[in-house]
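[1] Give me a 3D structure for the following:
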Amino acid sequence: MTRPRNDNFLRALLKEPTDHTPLWLMRQAGRYLPEYCETRKRAGSFLNLCKNPGLACEVTLQPLARYNLDAAILFSDILTVPDAMGLGLYFAEGEGPKFERPLREEWAIRDLAVPDPYTHLKYVMDGVSEIRRALNNSVPLIGFSGSPYTLSCYMVEGGSSDDYRNVKTMIYDRPDLMHHILSVTADSVTSYLNAQIESGAQAVMIFDSWGGGLSAAAYQEFSLQYMQRIVDGLIKEKDGQRIPSIVFTKGGGLWLESIAAIGCDAVGLDWTIDIGEARRRVGDKVALQGNLDPNVLFASPEKIAVEAKKVLDSYGPGDTGHVFNLGHGISQFTPPDHVTALVETVHSYSKELRAKAV
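    Coordinates of the predicted model:
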């Protein structure tokens, strides 16, 4: 299998030279795009959109039709995995995701089992295959999952939470039960990501959205070790091509060295850490992805350009090892033309920097 015609994203993750700094955006197919809102309306609900491979393909491709992005990311939701584990995912209007059967009783936790991704999550695999065909080898496709700890937060709380008190109570009162949830979930995520790779994903990312809310010791024990287990179990090569992995812990800047040591190819950064400092701390062990504050995109296109250049300047010299991204998902209130300003700035300025270095 040949690499995509634009393979800068894969090259950057593997620390190979690139002709510009590649760029994609977390949540790049989303509510800030009017075309996405139209498709979601046709689907009838967010869950219907996720579970319809044709519509998931449609919205995955929408930002690529509008912007000169260097990668596509599968349109799905991290909570498809616990849904496949039988917890009963639903979306309450104005309240976000919820589970009908949160994990509170010991018997329910002990009964938790790894779902077959080709049966219970077949719609995701069908979506991955359809997107790969539609991309026609133009740019790489990223598959993804939530981290075991982040998924467990939703599974135990039954939805979003301000303080995750049920999860943290279980961590300290019944660590045995928490480890059981995390162990089954880690195996589920490994199986799920490998199925995405077999179906056509060319890189995979683990989103640890809530790991940064743990203490340093708890992060190592209840989040990082399970992400390492997943990375260890991932398919590393398919059809002669390396399949890179990215790990992103929001709020994880304190533990960069530990994250970089688990065997992933790249570490995602939120906007609270200087990317140049992060580069100095991890050396050439991993590539870095990030890390513009998503709220910069509310500013004028001129200011967006200034801030994007700051990130590129901070990363420093060289023609590889950096994938430009936001420090978290793009806001639904972002003006679409402001993304154009960002993409154009990153591509043009990173080429300028490379030319100066020659």
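
[2] C-alpha from now on. contacts and neighbour counts both.
    Noted.

[3] so which helix or strand takes in His179?
    With elements taken from DSSP states H and E, the one containing His179 is helix 175-199.

[4] and the end-to-end length of stretch 158-174?
    Counting by C-alpha to C-alpha, to the nearest Å, you get 18 Å between the two ends of stretch 158-174.

[5] I meant stretch 225-245, not that one.
    Terminal residues of stretch 225-245 lie 16 Å apart, using C-alpha to C-alpha.

[6] where's Val247 relative to Val311, distance?
    As it turns out, when the distance is counted by C-alpha to C-alpha, Val247 lies 20 Å from Val311.

[7] nope, Thr60 is what I meant
    Note on Thr60: its distance to Val311, by C-alpha to C-alpha, is 26 Å.

[8] between these two, who's got more neighbours?
    Set side by side, Thr60 and Val311 show unequal neighbour counts under other C-alpha atoms under 10 Å, the larger going to Thr60 at 26 against 20.

[9] picking up where we left off before, next structured bit after the helix holding His179?
    strand 203-208.

[10] I'd like to know which elements that following strand is packed against.
    The elements that strand 203-208 packs onto, with contact taken as 3 or more C-alpha pairs under 8 Å, 6 or more residues apart in numbering; DSSP states H and E, are strand 141-146, helix 148-157, helix 175-199, strand 245-249.

[11] With mean neighbour count and distance to Thr18 as added columns, please give these in a markdown table.
    Converted to a markdown table, those look like this (neighbours: other C-alpha atoms under 10 Å; distance: least, C-alpha to C-alpha, whole Å):
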| stretch | mean neighbour count | distance to Thr18 |
| --- | --- | --- |
| strand 141-146 | 25 | 18 |
| helix 148-157 | 25 | 33 |
| helix 175-199 | 21 | 24 |
| strand 245-249 | 26 | 18 |
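
[12] Out of these, which gets nearest to Arg101?
    Counting by C-alpha to C-alpha, Arg101 lies closest to helix 148-157 out of the helices and strands packed on strand 203-208; the figure is 8.3 Å.

[13] between the closest one and strand 245-249, what angle do the directions make?
    Computed with axes from the mean of the first three to the mean of the last three C-alpha atoms, to 10 degrees, the direction of helix 148-157 lies at 50 degrees from that of strand 245-249.

[14] Specify the angle between helix 148-157 and helix 175-199 in degrees.
    Computed by the same axes, to 10 degrees, the angle between helix 148-157 and helix 175-199 is 120 degrees.

[15] Any buried residues in whichever helix or strand comes after helix 148-157, and which?
    Tracing the chain past helix 148-157, the next element assigned as helix or strand by DSSP H and E is helix 165-173. Along helix 165-173, the positions that meet the burial threshold by neighbour count (16 or more other C-alpha atoms under 10 Å) are 167-168, 170-171.

[16] quick one: which of those residues is nearest to Tyr32?
    For the buried residues of helix 165-173, the closest approach to Tyr32 (C-alpha to C-alpha) belongs to Val167, at 32.0 Å.

[17] Please give the structure of this sequence too, so both can be compared:
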Amino acid sequence: MTTFNDTLLRAARGEKIEHTPVWYMRQAGRSQPEYMKIKEKYSLEEITHQPELCAYVTKLPVDQYNVDAAVLYKDIVTPLSGLGIDVKIKSGVGPVISNPIRTVQDVHNLGELSPQDDIPFVLETIKLLTTEQLNVPLIGFAGAPFTLASYMIEGGPSKSYNLTKSFMVSESETWFALMDKLADMTITYITAQVNAGAQVIQIFDSWVGALNVADYRIFIKPVMTRIFTELRKLNVPLITFGVGASHLANEWHDLPVDVVGLDWRLSIKEAGERGLTKPLQGNLDPSMLLADWSIIEERAKTIIEQGVEHGSHIFNLGHGVFPDVKPATLKKLTELIHSYSAQLRK
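    Here you go, the predicted structure:
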């Protein structure tokens, strides 16, 4: 049996590590030829509903890139159907919801997630991976309430979040009722993932960067504090992450989380200068993966150096892998991160 690689767990807890650990958001799927073949036959939803196939897709990048963690292959809207939300993932569009939230009654009508009944396939996939297949930690995840609410109110992806933000301030009582519903769901969902075997948790507040700091503090921070306070009881490392949200980095640092994830807009060095002392995750611009190797190497080395200087650091991209990225590039990048950081950490 291969020795279990706990480097990422130690980095997340701020413990001593021999090299900087790395995983890539959306590393499962997207650009692998094996995955493309599967996608010719099955949709994302169909893959996630077949535990053995989903486990294969989740494990593929661990085998191919030698990353220090697997991340469960699924979408952040997966649990919403358990609340009675009619959500479909449309190719090239994303999650589309046919019964968007418009009134306080819509919120009251939402059900409660029962993981064993509503998402047994997710739990079965986790059990398969953690008991039989992986020698690295499995990262489970959920979408944060603002990001999920944006889909539920807009009816699908948005570039402006106009409906969501206006709803938030104009219908604040309904907004907070929705936040409470989604917080309860998130806590239930993540608890089920950890009980099934997930060893690290990331909460994706992907689109919360659309808010300013003042609104974040009023409308979002209380619910995130409640979620993370409850999840701390599970005794697994907790990561928070969003896109275009550098102005919120200090707010995240205040939350009861272990790791603050950064996109490429805020460097590891600048985050430290702002007073972020917790372990950081990030943050190569994923677009750089299409550049010449010399540029990728230069950018990655800078991030690795800043991470080593900071202390505890998990290398990642500032957002997800996209389909044009060559798997060979990610494999080479992983080798660089491991070898260069090991030199620096001697």
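
[18] ok so, going back, quick one, the helix holding His179 of structure 1 and helix 165-173 angle?
    Going by the same axes, to 10 degrees, helix 175-199 of structure 1 makes 120 degrees with helix 165-173.

[19] Where in structure 2 does helix 175-199 of structure 1 align, residue-wise?
    Following TM-score structural alignment, the partner segment of helix 175-199 of structure 1 in structure 2 covers residues 172-196.

[20] Assign a three-state SS to whatever residue of structure 2 lines up with Leu234 of structure 1, would you?
    If you follow Leu234 of structure 1 across to structure 2 using TM-score structural alignment, you land on Leu231. Applying DSSP: H, G, I helix; E, B strand; the rest coil to Leu231 of structure 2 yields a three-state assignment of helix.

[21] In contact with Leu231 of structure 2, which residues?
    When contacts are counted by C-alpha atoms under 8 Å, 6 or more residues apart in numbering, Leu231 of structure 2 touches 187, 190-191, 238.

[22] which of the residues you listed still touch in structure 1?
    With the contact criterion set to both residues aligned by TM-score structural alignment, their matches' C-alpha atoms under 8 Å, the contacts of Leu231 of structure 2 that also touch in structure 1 are 187, 190-191.

[23] quick one: which of the residues you listed is nearest His310 of structure 2?
    Relative to His310 of structure 2, and with distances defined as C-alpha to C-alpha, the nearest of the kept ones among the contacts of Leu231 of structure 2 is Ile190, at 29.1 Å.

[24] ok, of the kept ones among the contacts of Leu231 of structure 2, which one's closest to Val107 of structure 2?
    The nearest one, if we look at the kept ones among the contacts of Leu231 of structure 2 relative to Val107 of structure 2 and count by C-alpha to C-alpha, is Ile187, at 17.8 Å.

[25] what lines up against Glu335 of structure 2 once you look at structure 1?
    With TM-score structural alignment as the criterion, Glu335 of structure 2 lines up with Glu344 in structure 1.

[26] How about Pro222 of structure 2?
    Using TM-score structural alignment, Pro222 of structure 2 lines up with Gln225 in structure 1.

[27] hang on, the earlier thing: could you confirm the match of Glu335 of structure 2 falls within a strand?
    No - counting by three-state DSSP, Glu344 of structure 1 is not found in a strand; it is helix.

[28] hang on, the earlier thing: can you put the helices and strands packed on strand 203-208 of structure 1 in JSON lines and add distance to Glu130 of structure 1?
    Below are those laid out as JSON lines (distance: least, C-alpha to C-alpha, whole Å):
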{"stretch": "strand 141-146", "distance to Glu130 of structure 1": "11"}
{"stretch": "helix 148-157", "distance to Glu130 of structure 1": "26"}
{"stretch": "helix 175-199", "distance to Glu130 of structure 1": "9"}
{"stretch": "strand 245-249", "distance to Glu130 of structure 1": "22"}
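
[29] Gly282 of structure 2 contacts Ser312, correct?
    No - Gly282 of structure 2 sits out of contact with Ser312 when judged by C-alpha atoms under 8 Å, with a separation of 11.4 Å.

[30] Comparing these two, which shows the higher neighbour count?
    Regarding Gly282 of structure 2 and Ser312, a neighbour count based on other C-alpha under 10 Å identifies Gly282 as having more, with 28 against 24.

[31] residue contacts, that one?
    The contact partners of Gly282 of structure 2, by C-alpha under 8 Å, 6+ apart, come to 261-264, 268, 313-318.

[32] Name the helix or strand for the residue nearest to it when sequence neighbours are not counted, please.
    By the measure of C-alpha to C-alpha, 6 or more residues apart in numbering, the closest residue to Gly282 of structure 2 outside its immediate chain neighbours is Asn316, 4.2 Å from it. When elements are assigned from DSSP H and E, Asn316 of structure 2 belongs to strand 313-317.

[33] Going by the alignment, Pro97 of structure 1 corresponds to which residue in structure 2?
    Taking TM-score structural alignment for the superposition, Pro97 of structure 1 sits opposite Pro95 in structure 2.

[34] any idea whether the closest residue to its match other than its chain neighbours is helix, strand or coil?
    Across the structure, with C-alpha to C-alpha, 6+ apart as the measure, the residue nearest Pro95 of structure 2 apart from its sequence neighbours is Ile89 (4.3 Å). Following three-state DSSP, the label given to Ile89 of structure 2 is strand.

[35] And the strands in structure 1?
    Secondary structure of structure 1 by DSSP state E: the strands cover 72-73, 89-92, 96-99, 141-146, 203-208, 237-238, 241-242, 245-249, 266-268, 287-292, 322-326.

[36] List the buried residues of the second one.
    I take that to be strand 89-92 of structure 1. Across strand 89-92 of structure 1, burial judged by 16+ other C-alpha under 10 Å covers 89-90.

[37] who's in contact with it?
    By C-alpha under 8 Å, 6+ apart, the list of residues contacting strand 89-92 of structure 1 reads 46-47, 79-80, 82-83, 97-100.

[38] that older thread, nearest to Tyr118 of structure 1, of the helices and strands packed on strand 203-208 of structure 1?
    Taking C-alpha to C-alpha as the measure, those were each checked against Tyr118 of structure 1, and helix 175-199 came out nearest at 7.3 Å.

[39] After superposing, tell me the mean distance of that closest one to structure 2.
    Helix 175-199 of structure 1: mean distance to aligned residues in structure 2 after superposition is 0.6 Å, counting by mean C-alpha distance after the TM-score superposition for structure 1.
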